[in-house]
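Chemist: Next come a sequence and a model predicted from it.
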Amino acid sequence: MSSTAASPTTARPAWQTELARGFRNPGELVAALDLPPEWAAAAHSGHDEFPTRVPRGFVARMRPGDPTDPLLRQVLPLADEEMRDSHFHTDPVGDLGAMGTPGVLHKYHGRALLIVTGACAVNCRYCFRRHFPYGAAHAARDQWGPALKHVAGDPTLTEIILSGGDPLSLPDHRLAELAGHLGDIPHLQRLRVHTRLPIVLPERVDGGLLDWLAAGRLQPIVVLHANHANELDDSVARACGRLRDAGVTLLNQAVLLRGVNDSVDSQCALSERLFELGVLPYYLHQLDRVAGATHFLVPETEARTLAAALTERLPGYLVPTLAREDAGAPAKTPLITPRHG
């Protein structure tokens, strides 16, 4: 196996300390932002089903006293999560049906996705895997053995996607071990990491992470997840700069969310700010219809109108692809044909 990082040490990385300091109680989050206490009372049922989890640095970017803050709306449980709709499900994109080997999702030609952990730094209230059975369906079991056997046995695969949860919640020695094993599989060319940690916890982009990303044989791609320009402060800019300097290609995927980023102005600001940070807008996802997130849905007709307006306001390279993921489909479904200019 190609080794790409040192073995674990006793020193705790700074990012893990910051992660442990995060808010875990909606009442504490509400109090920290000077919101009326009734917001905490309304949060309890949602918190009981899908616990509150948010780093303090991310909360510091929110506007105190404003319950409509676009960053807060993504992480604060609401009574609206109790609404039920027959079109919203616990497995909205068919993950379980696409998993032959535990923790390996093989939906699309040429690439497979590994569920490497169920842990995240932040529990986004619209998360499409908020009901996923991580305990029984992750790729880390038996030292990655079954997952690696699956990947090695399929020569049509050229790209592996690390997902979760958030893969960067794992310590670097574990990720380096996995990256080394994947690098030893000759038909693989690229390693893609889907992560929100550099956005909500930019301390995660440290030397240990950069070492194994840069040292491996596979071309590294990091797909970030930012939904609003206010998420992208100077600390995130520095983290993105370090990733770029290590030779990592940076893309962003956002989710279109009611009350968060469902305006042309907010989407334009997000794309412009991402490009300032050296990140290309990649996807703007129509909300995956997961149970508990009905209040975030932007109707598809509105989404198409918004996306069409973006093509008139932005150069083509700053317009993310508006797309929907349908369970069992061979690819994501584009919802508008861009008019690049």
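Modeler: Done, it's in. Keep in mind that what you see is a predicted model, and the values were worked out from it rather than measured.
Chemist: Going by C-alpha atoms from here, please, whenever you check contacts or count neighbours.
Modeler: Will do.
Chemist: Which stretches in this protein count as helices?
Modeler: 14-20, 26-32, 38-49, 56-59, 72-75, 145-152, 172-183, 197-200, 207-215, 234-245, 264-276, 300-313 (DSSP state H).
Chemist: ok, residue 22 touching residue 56?
Modeler: Yes - checked against Cα atoms under 8 Å, the pair residue 22 and residue 56 is within contact range at 5.2 Å.
Chemist: and the comparison structure, right after this:
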Amino acid sequence: MRIITRTEAAVEPNHWQDELARAFRRSDELLEFLRLDPQQLACDHQPDFPMLVPRPYAEQMRKADPNDPLLLQVLPLLQERDPVEGYTLDPLDETSSNAQPGIIHKYHGRVLLMLASGCAVNCRYCFRRHFPYADNRIARRQWQQTLDYLRQRPIISEAILSGGDPLMLDDEHLSDILDELEGIAHLRRLRIHSRLPVVIPQRLTSTLAQRLEQSRLQTTLVLHINHANELSEAHRSGLKQWRDAGMTLLNQSVLLKRVNDEPNTLIELSERLFEFGVLPYYLHAFDAVAGAAHFDTQEHLAQQLHQQMQQRLPGYLVPKLVREIAGRKSKTLINLDSGQSGNYNGM
């Protein structure tokens, strides 16, 4: 295994940052790029939750199709402003698990570190679209407080990097954080949850892959992919490089109305993921976040879809169907036989 130096790391171009800089931030510009008439869609041109869509992701969308499943995930609509009973600002009650700025600790043995407040894409269904990121930013000078929290709790064996999106930090900053985490003896695993490589495949840099390969921590990258069309040939080599570096690649999806709520779409997604070396991990029932009720699907439909996946796919390509319920100490498996939900010790 070759050790990569900081000098070598600086040579690799940060193409992903260039792509982020030229992302679409106005719905009219995105629709023009897609050859769509804004009158066809009830867009919110000044949404409270801003639009952000990287161009590589937009290039995966079908032109002149207002029902494209990728477009539906990122285009702000006026109906987001409609209040709907039961849909709240904090559907998972994360504020009660916000142990200190930048830390959410609600599961046994695992702690979630919010390293970044921003994302490379603003998904309209995001359950953290109202999260108080301003109160949870961790400046470099505050990082020792986070490390102290981990050091003082030997029960914690896994650090989960989240956000926002942790891969919004550059490779050098992430390497510094990794140095510190590796120095905590009771930590054994590192998990990175990110959608950034999905929307900007250039983020799968060789520099970061090689740094993670050198780590003593077992590393898992969990991607957030909801539709097979989100995977392009541009992802293939990057994902292979990270897999060859010893990382486990998993995917979690959210069941979204009009995006992936039919069996062929979900089956194609699992097949496509495996073709790219990624295992399906979770299929999440929708979190009832305010502003996104139009994405929700009924639980009995989720059960039916999951049953059809089980009937048509090998078991290793069937993700666990789960729901996260505020206050519970684990994910909740949706029981397909009885229609009941049972605890599942996962995150």
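Modeler: Everything's here; your move. Please read all numbers here as calculations on a predicted model, not as lab measurements.
Chemist: Superposed, what's their TM-score?
Modeler: TM-score of the superposed chains, computed with TM-score structural alignment, normalised by the length of structure 1, equals 0.94; 334 aligned residues with a Cα RMSD of 1.8 Å.
Chemist: sorry, back to before: let me know which of the helices of structure 1 is the nearest to residue 139 of structure 1.
Modeler: helix 145-152 (5.6 Å; Cα to Cα).
Chemist: average distance between the closest one and structure 2?
Modeler: Helix 145-152 of structure 1 differs from its equivalent in structure 2 by a mean of 1.0 Å after superposition (mean Cα distance after the TM-score superposition for structure 1).
Chemist: residues in contact with that helix?
Modeler: Here helix 145-152 of structure 1 makes contact (Cα atoms under 8 Å, 6 or more residues apart in numbering) with 101, 102, 103, 104, 112, 114, 139, 140, 157, 181, 182, 185.
Chemist: residues touching the closest residue to residue 197 of structure 2 other than its chain neighbours, list them.
Modeler: Counting by Cα to Cα, 6 or more residues apart in numbering, residue 203 is the residue found nearest to residue 197 of structure 2 once chain neighbours are left out, at 5.2 Å. By Cα under 8 Å, 6+ apart, the residues touching residue 203 of structure 2 are 15, 16, 167, 196, 197.
Chemist: Number of residues surrounding the first one?
Modeler: As a burial measure, the neighbour count of residue 15 of structure 2 was computed by other Cα atoms under 10 Å and equals 14.
Chemist: Can you tell me what it aligns to in structure 1?
Modeler: Taking TM-score structural alignment, the alignment pairs residue 15 of structure 2 with residue 14 from structure 1.
Chemist: quick one on the thing from earlier: would you mind putting the helices of structure 1 into TSV with distance to residue 333 of structure 1 alongside?
Modeler: Output for the helices of structure 1, formatted as TSV (distance: least, Cα to Cα, whole Å):
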stretch	distance to residue 333 of structure 1
helix 14-20	35
helix 26-32	36
helix 38-49	30
helix 56-59	32
helix 72-75	25
helix 145-152	26
helix 172-183	29
helix 197-200	27
helix 207-215	31
helix 234-245	29
helix 264-276	20
helix 300-313	12
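Chemist: Of these, flag the one that's most buried.
Modeler: Each of those was given a mean neighbour count from mean count of other Cα atoms under 10 Å, and the largest, a mean of 24, is that of helix 197-200.
Chemist: In terms of secondary structure, what does it contact?
Modeler: helix 234-245 (3 or more Cα pairs under 8 Å, 6 or more residues apart in numbering; DSSP states H and E).
Chemist: got the contact list for the residue lying closest to residue 270 of structure 1 once chain neighbours are set aside?
Modeler: Spatial nearest neighbour of residue 270 of structure 1, excluding adjacent residues (Cα to Cα, 6+ apart): residue 229 at 4.4 Å. Shown in contact with residue 229 of structure 1 (Cα under 8 Å, 6+ apart): 266, 269, 270, 271, 273, 274.
Chemist: so can I have TSV of the residues you listed showing distance to residue 26 of structure 1?
Modeler: Output for the contacts of residue 229 of structure 1, formatted as TSV (distance: Cα to Cα, whole Å):
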residue	distance to residue 26 of structure 1
266	26
269	29
270	27
271	30
273	30
274	30
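Chemist: right, and the pair among those residues with maximum separation?
Modeler: Once Cα to Cα is applied, the contacts of residue 229 of structure 1 give 266 and 274 as the farthest pair, at 12.2 Å.
Chemist: wait, which of the helices of structure 1 is closest to residue 191 of structure 1?
Modeler: Closest among those, using Cα to Cα: helix 172-183, at 8.0 Å.
Chemist: mean deviation (superposed) between that closest one and structure 2, please.
Modeler: With mean Cα distance after the TM-score superposition for structure 1, helix 172-183 of structure 1 averages 0.8 Å from its match.
Chemist: Name the nearest residue to residue 139 of structure 1, sequence neighbours excluded.
Modeler: residue 103 (4.1 Å).
Chemist: next one: residue 273 of structure 2
Modeler: Excluding its sequence neighbours, the residue lying closest to residue 273 of structure 2 (Cα to Cα, 6+ apart) is residue 279, at 6.4 Å.
Chemist: and the one you found, what does it touch?
Modeler: Residue 279 of structure 2 neighbours (Cα under 8 Å, 6+ apart): 249, 250, 251, 270, 273, 316, 317.
Chemist: Next: residue 44 of structure 2.
Modeler: So residue 44 of structure 2 contacts 27, 76, 77, 78 (Cα under 8 Å, 6+ apart).
Chemist: if we can go back for a sec, separation between the residue nearest to residue 270 of structure 1 and residue 38 of structure 1?
Modeler: 28 Å (Cα to Cα, to the nearest Å).
Chemist: do residue 221 of structure 1 as well
Modeler: 43 Å.
Chemist: swap in residue 134 of structure 1?
Modeler: From residue 134 of structure 1 to residue 38 of structure 1 the distance is 33 Å (Cα to Cα).
Chemist: next one: residue 227 of structure 1
Modeler: With the distance defined as Cα to Cα, residue 227 of structure 1 ends up 27 Å from residue 38 of structure 1.
Chemist: go on, residue 322 of structure 1?
Modeler: In terms of Cα to Cα, residue 322 of structure 1 sits 36 Å off from residue 38 of structure 1.
Chemist: and if you look at residue 193 of structure 1?
Modeler: Taking Cα to Cα, one finds residue 193 of structure 1 at 39 Å from residue 38 of structure 1.
Chemist: Same check on residue 295 of structure 1?
Modeler: 19 Å.
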